[in-house]
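J.: Attaching a predicted model along with its sequence, questions to come.
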Amino acid sequence: MSFTSLGLLDPLLRTLERLNYLTPTPIQDEAIPIILKGRDLMAAAQTGTGKTAGFALPLLHKLLQEGPRVSDNRTRALVLVPTRELAEQVLQSFIMYGQDVPLRSYAVYGGVSINPQMMALRKGVDVLVATPGRLLDLYRQNAVTFGQLQMLVLDEADRMLDLGFAEELDQIFSALPRKRQTLLFSATFSEAIRTLGKELLRDPLMIDISPRNAAAVTVKQYALPVDKKRKTELFLHLLAQRGWGQVLVFARTRNAVDQLVEALQKKGITADAIHGERPQPARLRALARFKAAEVQVLVATDVAARGLDIDALPHVVNLDLPVAAEDYVHRIGRTGRAGASGEAISLVSADEVAQLAAIEALMGQTLPRQEEPDFVPTHRVPVTTLGGHIVKKPKKPKKPKIAPGKGKSKIHLGNWFDES
C-alpha cells in the first residue's frame, strides 16, 4: 500500500515524497479513506504510529476541495488538544504537510499573550489548533467564530478529560455548527471517551489499531529498584557509565524537575526543564534546544508526556513513576517512535510499588527488574504479579519473649519456667 493509492491530491503526495514518506502506517491506511468519504471516526492507536498525519492529510485534502475561502475571524477546521506542547507539535505537522498548498494553519493556547493571537485570527485561518481554555477566551471576545466550520478533531481527548476540560468542551461543542465531520483520535479510549463519542459523533466508524494501553513493541522496558533518596545519584551514574546521548527524564513534581536539572548542571551536563510553572516561551525554548541537540537531558513533568515528538530519541527515564498508570504509556511513547528502537528505564523505590503494580496490570505485563550493583536498595521493592497484586513476604516467627528479673531472667515455656 502507498499514499498514492489512498486518493490524496498531488500537492500532498509530492510533499510526502519529498519527506520520504513512502508507505502509510496502519492507522493512516485505515483512517485516511474514511475521512475522505466524510464519515465520523473514532480511532485508537499507539503513540508514535503516525495518527497526526492520519487526520492532517485528509483534512488538508478536503479543505482544498470543499467550501469557500475562509472569512475574517473564522476557521474551517478545528483541532482541539490538551496541552500547549501538543498544540505546537500538531501545528508543525499541518505546516509541514501543507507546505505546497495555499492553506493557513495557526495554533492558540494559554501561557502567552492573547493579543497576537487575536491579530492573527483577524484574516481567518483554515486550520486552527487550540487548547480548550484559550479557545473559549478568544470565542468570548469574538476573535473567532464557527460559522464556516466543516471539521472538528479531538486529539488525545482522554487527556483533556483527565485535565478537567469537560466543562470547557461542553461550552465549545454548543457553539459549533451541528452539521460537521467529527473525528476522535487518541492513543487510549477510556469509558468516558467512548460515552463522549456516542454523544458527539454521528454513526461513527471505529478503528482500533493496537491493544488498549499497550506500549510500542520497539521499546525495551525495565525497572531499576533503588532507595528514593539515591535516585538522582543513580541517574547520574547511569548517564556517565552507559554513555547515553540525549535523554528525556520524567519526574512527578516541579521541584523534582528543578532539583535534577540543578544537579546535572553542577556536573557540567547541559540540561533544561519543562513544567507547568515555566512560562510558555521558556518551555518552547527548552524543547527547541533539546531537538537541536544543544541540551543533553530534558527533564519534564507529565505536561510533556503527550505532545513531544522528537526524532530518534533513544532513552526515556522515569525518575518517578506517574500517579496515573495511563501516563506511563504516554511517557515511554516518546521513544521507539515510527518503528525505531528505544529504551525506557524506571527508577522505582519501595513507596512506589502500588504505582508499579497498577502500570503492570494496565499493560498486562510485568516489568523486568535489573539491579545496579552499587545501588541495591535497603528498602526492597516488593514483588508484583500480573494481576496488579503486591506479594508480601511472610512474616518471620516471633522469638520467645525474655522477661527481665532481679538479676535473673525468666524464660517462658507455656506455664513452666526455669530459673538459672
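T.: Structure's in. What do you need?
J.: Please make it C-alpha for all contacts and neighbour counts, starting now.
T.: OK.
J.: I'd guessed Phe417 sits against Lys410; true?
T.: Yes. At 6.5 Å, Phe417 counts as touching Lys410 under the criterion of C-alpha atoms under 8 Å.
J.: before we go on, here's another structure to hold up against the first:
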Amino acid sequence: MAFKKLHPHILESFERLSIDSPTSFEKSCIPVIKSGANVFCIGAKDSGKTTTLIITTLQKLKCEAVGNAPRAVVIVENKEKVLELYNAFLNYTKYSTLRVYASYEQLHIDVQKSEIYMGIDILITTPKTLHKLFLSNGVSISELKICSIDDAEFLSVKSETTSLITTAASIKKCQFVIYAEKMHPQLKRLENHFMEHSKIIQK
C-alpha cells in the first residue's frame, strides 16, 4: 500500500474500494494537510481532490464519533454537490461510527437544527445554509477542527464569499483547506480573511 501513516480504517476502506496507490495530487497534498496548515489544493479535474478531502477529514477525526457538535465542515456549491459528496463519504464511513450530515437550503432550517442537535461529526453544507444555521444557533462551531471547501470556483459569486467570510470570522483554531482547478484572484483574496499563512499546492 503506497498510502502511509493513515488511520487503519482508511486503509481498510482502500482495500474494500480497490484503491491501490495515491494519485500525484493526493501524494503531494495529503502530507501537507495532515501537518495542520491552511492549504490551497489546486488540481485538474479527476486528479483526486475529492478523495484527498475525504481521507484528510477522516484522518483528522480519527475515524470515530466524538460528542455532538461537528468537528469537520465541508462546504460546496449547492444541494446536488452536497448529496454527491455525502454519498462519497458514506463509502468510507460505512463501517465506522462517524456521523455525516447533508445540509442544504431546500431542507427546512428547523428540521436541520433538530437533526444536527442529535449529534454529528461531519457537516456537508453550502455557505448560505451554514451561515443561516450559525445565525440561528442551529450548529455549534466550537469543536471544529477542519473546514474544507470543494470545487471552490463557485466562490466567485460575491454573496457566497460574503456568507463564508462572515461565518469563518467566528471560527477559532480551525484548519482551512480549499480545493479548486485554478487559483482564481477571488480565492487568493481569502488569504486576507481565514487563509492566513496558507500553502499553495498545484499539480
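T.: It's in. Bear in mind that the values here come from a model prediction, so they are computed numbers and not experimental data.
J.: Between Phe417 and Lys410 of structure 1, tell me which one has more neighbours.
T.: Using other C-alpha atoms under 10 Å, the more surrounded residue of Phe417 of structure 1 and Lys410 is Lys410, with 16 against 11.
J.: Need the three-state assignment for the more buried one.
T.: What DSSP: H, G, I helix; E, B strand; the rest coil gives for Lys410 of structure 1 is strand.
J.: what does Lys220 of structure 1 give?
T.: Under three-state DSSP, Lys220 of structure 1 falls in the strand class.
J.: Can you tell me, leaving aside adjacent residues, what's nearest to it?
T.: Glu343 (4.7 Å; C-alpha to C-alpha, 6 or more residues apart in numbering).
J.: Tell me if that neighbour really is in a strand.
T.: Yes. Counting by three-state DSSP, one finds Glu343 of structure 1 located in a strand.
J.: Structure 2: which residue goes with that one?
T.: Residue pairing (TM-score structural alignment): Glu343 of structure 1 is not matched to any residue of structure 2.
J.: I'd assumed Val219 was in contact with Glu343 of structure 1.
T.: Yes. Glu343 of structure 1 lies in contact with Val219 (C-alpha under 8 Å); the separation is 5.4 Å.
J.: Looking at the two, which is more packed in?
T.: A count of neighbours by other C-alpha under 10 Å puts Val219 above the other of Glu343 of structure 1 and Val219, at 22 against 17.
J.: excluding its backbone neighbours, what's nearest the more buried one?
T.: In this structure, Val219 of structure 1 finds its nearest non-sequential neighbour in Gly342, 4.7 Å apart by C-alpha to C-alpha, 6+ apart.
J.: Next, find the distance separating the one you found from Ala286 of structure 1.
T.: Gly342 of structure 1 sits 22 Å away from Ala286 of structure 1, going by C-alpha to C-alpha, to the nearest Å.
J.: and the aligned residue in structure 2 for Arg18 of structure 1, what does it touch?
T.: Matched to structure 2 by TM-score structural alignment, Arg18 of structure 1 sits across from Arg16. The contact partners of Arg16 of structure 2, by C-alpha atoms under 8 Å, 6 or more residues apart in numbering, come to none.
J.: Ok, Leu60 of structure 1 next?
T.: Leu60 of structure 1 sits next to Gly98, Leu103 when contact means C-alpha under 8 Å, 6+ apart.
J.: For it, what is the enclosing helix or strand?
T.: Assigned by DSSP states H and E, Leu60 of structure 1 belongs to helix 51-65.
J.: Checking Ala263 of structure 1 next. Helix, strand or coil?
T.: Assigned with three-state DSSP, Ala263 of structure 1 falls in the helix class.
J.: and it, how many neighbours does it have?
T.: Neighbourhood size, Ala263 of structure 1 [other C-alpha under 10 Å]: 15.
J.: Same question for Pro8 of structure 2.
T.: For Pro8 of structure 2, the neighbour count with other C-alpha under 10 Å is 12.
J.: What segments of the stretch 101-250 of structure 1 are strands?
T.: Here the stretch 101-250 of structure 1 has its strands, by DSSP state E, counting those that start in this stretch, at 105-108, 125-130, 151-155, 181-186, 205-208, 219-225, 247-250.
J.: Tell me the counterpart residues of the helix ranked longest in structure 2 in structure 1, please.
T.: Counting by DSSP state H, the longest helix found in structure 2 is helix 79-93. Under TM-score structural alignment, helix 79-93 of structure 2 corresponds to residues 84-98 of structure 1.
J.: tell me which residues of the matching stretch are tucked away?
T.: For stretch 84-98 of structure 1, the neighbour count (16 or more other C-alpha atoms under 10 Å) marks 84-91, 93-95, 97-98 as buried.
J.: same deal with stretch 35-51 of structure 2?
T.: By 16+ other C-alpha under 10 Å, the buried positions in stretch 35-51 of structure 2 come out as Ala37, Asn38, Val39, Phe40, Cys41, Ile42, Gly43, Ser47, Gly48, Lys49, Thr50, Thr51.
J.: Could you give the separation between the terminal residues of that stretch?
T.: Using C-alpha to C-alpha, the end-to-end distance of stretch 35-51 of structure 2 comes to 18 Å.
J.: okay, it sits on what stretch of structure 1?
T.: Using TM-score structural alignment, stretch 35-51 of structure 2 pairs with 37-53 in structure 1.
J.: and the closest residue to Lys410 of structure 1 other than its chain neighbours, what does it touch?
T.: Sequence neighbours aside, Ala403 is the residue nearest to Lys410 of structure 1 in space, at 5.4 Å (criterion: C-alpha to C-alpha, 6+ apart). With contacts defined as C-alpha under 8 Å, 6+ apart, Ala403 of structure 1 is in contact with Ser409, Lys410, Ile411, His412.
J.: Then Leu98 of structure 2?
T.: Leu98 of structure 2 sits next to Cys63, Glu64, Ala65, Ile120, Asp121, Ile122 when contact means C-alpha under 8 Å, 6+ apart.
J.: I'd like the next helix or strand past the helix or strand containing Glu12 of structure 2.
T.: Taking DSSP H and E as the definition, Glu12 of structure 2 sits inside helix 8-16. Later in the chain than helix 8-16 of structure 2, the nearest helix or strand by DSSP H and E is helix 24-34.
J.: what's the angle from that following helix to helix 49-60?
T.: Angle between the axes of helix 24-34 of structure 2 and helix 49-60 is 30 degrees (criterion: axes from the mean of the first three to the mean of the last three C-alpha atoms, to 10 degrees).
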